[in-house]
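> I'd like to go over a predicted model; first the sequence, then the structure.
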Amino acid sequence: MKCVYWSVLIILLGSLLCEAQTWTAQSPLPTGKNLHHVTAINDTVACAVGTQGIILRTEDGGETWIYQQSGTTEDLWYVCFVDANTGWTAGNNGTIRHTDDGGTHWAAQQSPHHDVNYESIAFINNNLGWIVGSGGEIVHTDDRGNTWTLQMEWPYNGSWYGVCFVGLSGWVVGSLGIYHTTDGGGVWTRQDTYSGPPLYDVVFVNDSTGWAVGADNTIRHTTNGGRNWTTQFGVGNGRYYSVAFSDAQNGWIVGRDGVFLHTTNGGSNWNSESCGVARTLRGIAITDSRIWIVGQRGAIQFTSDRGTNWISQQKGTIQNLIGITATGPEEIWVVGESGTVMYSTNAGTTLQSRDLNISESLTCAAFINPDTGWIAGTGGCVWHAVNRDETWIQQNSGTTSDFDAVFFKNANEGYLVGQNGTILKTTDGGNSYVPMVSGTLSWLRGMDFADEFVGCIAGDNGTILRTTDGGDTYTLVGSGTRAWLRGIDFADELVGCIAGDNGTILRTTDGGASWQPVNSGVTGFLIDIEFASPQAGWAVGGSGSMVRTTDAGATWSSNHIANTCDLRDIQFLDEMHGWVIGDDWQVDRTIIFSTENGGETWTVQDSLATFYPKQIAFTDLHSGWAVGAGGMLLHYTDSLSTVPEDHPVFQPSEYSLQVFPNPFNPTTTISFSIPIAAHVSLHVFDITGRQIQTLADRRFDAGKFDVGFDGSALPSGVYFARIEAGSFAKTQKIVLLK
């Protein structure tokens, strides 16, 4: 019975299941990936490229940035357009892409070598161009890139990072110094005896005046076409990646950790300014009236007044997101570092931020309905939402300890657990919190209740605490281990399991009074554990570790699914449908696995170039979210679309039974699908097997149906919904918590 609470009904009648099933980024937008370069065609059209093949284009001055399909997952380092339609981009492993239609289609072009990382591009017209990169390689085309020929290859280690041409006169810079050509690259000669730190970019405003920038505050300047270069002095932390000039006097440099320099006198003086970003900046593009800067974690900064005012064109957040809770099919709350609080009422299409003016990181959230909830985090901070749009109240926890979990049974009774054995309880919705005696200084990581009164808390150093009076008092329970215990879940009122480091799984059959070790079959850390039914459960962890039980945790078998993927979170909506999210550290991607057969087989549902994932949350089979570092917010949809009332409801292809919300208080919706007409019996039973209520006992046509269940007159506890339709029968555990 995982500590995730929802209390709105899913209304899915009149919906049609379409083919598309996708995960899409919702924050930060347009991307959270590193951007390496930007080029501006005019005041409204610009293009940016970055890690893992990302290409973005705007045609409205940056109000909206559109993803373009590059056809590659290689890092792209440079993009160049000669007009609004004709452009090239290049990057790692010999990647060259070309477009003739403004990026609607990008086609691969053949490079001489595939083991070269290309860093910079220069074209002087639609046909003549050069690309430079590692190994001192310079390649040239005179036919739009249909063929590329090698002009230079360095016999020793070294790289070119920047190239610039004015007519057939060109310059390249890098770790090999500065080289120059006067015949389009037929002959390249060393132009400067400079042997200092590598140079990363070069720009000329005419055939005489140019600048080169690089590491260790290096700025080189020439006024005679490079025959002589002099040193200009910059400021900042020492690494300049890109330089751009609008004329011989006005120029800008960007670099590491938000370095942004500006000169109005041709570089005689460089002044440090701010463009509003402290992250590394990699690219700058200038038009007659606008400047764009791009950089780390998707930064896009824009000015239309030459830098007096800067506007971020990145929406959402780049803060690490730690917790997510879904309060309905389209209602989500997300919390994270530096006081980040965001919510959406339209499945994440738009995100609204709540500025609580706090610097603490928020680590956990619990909502009992879309408007009422609690968020908690480091430094003992607790905030309560009375109305998400208007009223947020800071509550006094009475402690400075960090919180790891928040758990509310209803609008009044709730718990906070975390650092130094902290347990706080409230019975008045958080107006006052009372510290409970835990008897430990260990960090407490997770909490779950078996019923209204009995619950357990798991934490570091093998700590297990148990309460039998609804959280008023706690006793230490022997675990027999010193492992960090991370996840806890009760399958019913008696059976529960805890997962932790070193492949630890502990099991109880007496409501947490005693715990026994169970062989998990793995030795790595386990992060999360979940039961989808009284018998079926899963635990996930490092190096693709997934273990499964079909006998209420008595035995576990390995379902190992990915050696290079650390699995972070698992969620099952019912016995058959589940999701796992993790990070593949070998290729630096977020991987999402799904199953439709109770974990017998797992398939990669998506592989996304995102940051370290933390948590996943699904409200039903059609909609889910995932959060992680760098402001990562992903949304899954299988494209449900509304059908007019006079249109027949879609005909399912299989039988199903789902309950949402679950746990619930006091109402929930039980949904079932039948692919053919049949007599349907739907009943609710208590833990002893006694029938409590009949919800359906008649013939139904093929389709999907929702039936409400009201537990107002029932005590808190575990119940079971069972459906029988023709030869199909299924039982689903439901939990009533008041």
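Arrived safely. Residues are numbered from 1 along each chain as shown.
> okay, CA-based contacts and neighbour counts for the rest of this
Noted.
> give me every residue that touches the residue nearest to residue 250 when sequence neighbours are not counted.
Take residue 250 and drop its neighbours on the chain: the residue closest to it by C-alpha to C-alpha, 6 or more residues apart in numbering is residue 264, 4.5 Å away. When contacts are counted by C-alpha atoms under 8 Å, 6 or more residues apart in numbering, residue 264 is found next to 249-251.
> ok, structure two:
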Amino acid sequence: MRRWLVAALGMAALFATGCHRVEEPLPPLPERLISISDKFFDVAALDADTAIVVGYGGKILRTEDGGFTWARIPSGTDEALYRVRFVDSQRGWICGQDGVILHSEDGGRSWTRQNSGTNAYLFSLHFVDHEFGWAVGDKSLAVHTRDGGRTWTLHKITSAVAEAQSAEEALAEQDPILYDVFFRDRDHGWVSGEFGRLFQTTDGGTTWVARERSLLGPEIVDVLAIPTFFGLSFASANEGVAVGLEGKIARTVDGGRTWKLDAVDAASALTDPLFAPFLFPEGTGWVVGASGQVLRRSSAVEPWLPASLGMEVATWLRSVTWWNHDIGWIVGGYGLILTTRDGGHTWTPALA
């Protein structure tokens, strides 16, 4: 009896101790730098391993190991950041909502805000050296600097050559949004935008001429049917492309004086927008767009063909860039960052 009582008391003590044991708190989960709610709008490659990604909510990410690990860089803003451009491994600029322009002189490790002089959305910028740059955005507005962004001058881009327009055309094309800008040097530049606007300058932006009417022909019979163009890229002083709505790609081979619709694989039947092109100097290139669309051109004389990323992509792709013919980057919605190190044969998503 005594032995049974001792055992019972021991069991009771054991259960009592278990019921009153204080659980150790679990360590907090590390904050994810990349999540499905992220929207990334642009990426710049600084070298074979270093890249900067910008996006919604003022987010800036930087990698130094080809995308294996990432660091979040303070931007000082919650505004969306749309474009990032570097002229060398150290000096770069970012533009975005509310006239935001940020500048880095240490390879994107830190950023300071410059006074753009406007609160308009700035969708794109481009620098040809550490002093000369342009940014473009809403309501046909642009800002220009000749001192690396210490001062910016406000412009409104309109065509220096007046063209006869119907009242409907004039109303539709009033203050179009400008989506992209590209300069080959301090004199020669191009701007693309809403209502198919394709502007060209040969005097550093002092004057601009609208060139989109050269697209009129059997495929586009009405000025109002020219699609909005979201992105520009030039392979040389003469050859460039603009991409936009309805999967349209316009091409110039005379420095932007005239444009024609470029050949796209007929089986692709593109209807969704294309957002960003990238051309290599020899004319090969890549284009990305809505619904995970990716196109590739293997030579300057061949049509654009669909390219596989090796995975199902259920979001828009906003930017594509390449460090060289092997190392490239694509970014888009749902926190998507893809990189390749074999010329686009295989793509790897970034996880952080």
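Yes, it's here. As the structure is a prediction and not an experimental result, all values here were calculated from the model.
> thinking again about what came up before, map the residue nearest to residue 250 of the first structure across to the second structure for me.
Counting by TM-score structural alignment, residue 264 of the first structure corresponds to residue 298 in the second structure.
> What distance do you get for its match to residue 209 of the second structure?
Separation of residue 298 of the second structure from residue 209 of the second structure (C-alpha to C-alpha, to the nearest Å) stands at 31 Å.
> again with residue 283 of the second structure
25 Å.
> quick one: the strands in the stretch 101-250 of the first structure?
Counting by DSSP state E, counting those that start in this stretch, the stretch 101-250 of the first structure has these strands, from start to end: 107-108, 118-123, 129-133, 138-141, 149-152, 160-166, 169-174, 177-181, 189-190, 199-204, 210-214, 218-222, 230-233, 240-245.
> can you map out the helices along the second structure?
With helices called from DSSP state H, the second structure shows them at 2-19, 167-172.
> how about those helices in CSV, adding mean neighbour count and distance to residue 183 of the second structure?
CSV is the format used below for the helices of the second structure (neighbours: other C-alpha atoms under 10 Å; distance: least, C-alpha to C-alpha, whole Å):
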stretch, mean neighbour count, distance to residue 183 of the second structure
helix 2-19, 10, 72
helix 167-172, 11, 27
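> Out of those, the one nearest residue 203 of the second structure is which?
Nearest to residue 203 of the second structure among the helices of the second structure is helix 167-172 (26.1 Å), distances taken as C-alpha to C-alpha.
> Map residue 557 of the first structure onto the second structure.
Checking with TM-score structural alignment, residue 557 of the first structure has no match.
> Next, count neighbours for residue 557 of the first structure.
By the criterion of other C-alpha atoms under 10 Å, residue 557 of the first structure has 15 neighbours.
> surely it meets residue 540?
No: here residue 557 of the first structure lies out of contact with residue 540, judged by C-alpha atoms under 8 Å, at a distance of 12.0 Å.
> joint contacts of those two?
residue 547.
> Quick one: neighbours of the residue mapped onto residue 136 of the first structure from the second structure, just the number.
Taking TM-score structural alignment, residue 136 of the first structure has residue 140 as its aligned residue in the second structure. If you count neighbours by other C-alpha under 10 Å, residue 140 of the second structure ends up with 19.
> The one 4 residues further on now?
A total of 23 residues lie near residue 144 of the second structure under the criterion other C-alpha under 10 Å.
> contacting residues around it?
132-135, 152-155.
> Would you mind listing which of those are buried?
132-135, 152, 154-155 (16 or more other C-alpha atoms under 10 Å).
> can you list those residues in a markdown table and add distance to residue 342 of the second structure?
Below are these laid out as a markdown table (distance: C-alpha to C-alpha, whole Å):
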| residue | distance to residue 342 of the second structure |
| --- | --- |
| 132 | 34 |
| 133 | 32 |
| 134 | 33 |
| 135 | 33 |
| 152 | 40 |
| 154 | 42 |
| 155 | 42 |
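> Check those residues against residue 293 of the second structure and report the nearest one.
Using C-alpha to C-alpha, these come closest to residue 293 of the second structure at residue 135, 26.7 Å.
> how close does the residue lying closest to the closest one once chain neighbours are set aside get to residue 349 of the second structure?
Closest residue in space to residue 135 of the second structure, ignoring its immediate chain neighbours: residue 125 at 3.9 Å, by C-alpha to C-alpha, 6+ apart. Distance of residue 125 of the second structure to residue 349 of the second structure, given as C-alpha to C-alpha: 27 Å.
> Can you pick out the residue with more neighbours from those two?
residue 125 (27 against 17).
> From residue 333 of the second structure, how far out is the more buried one?
21 Å.
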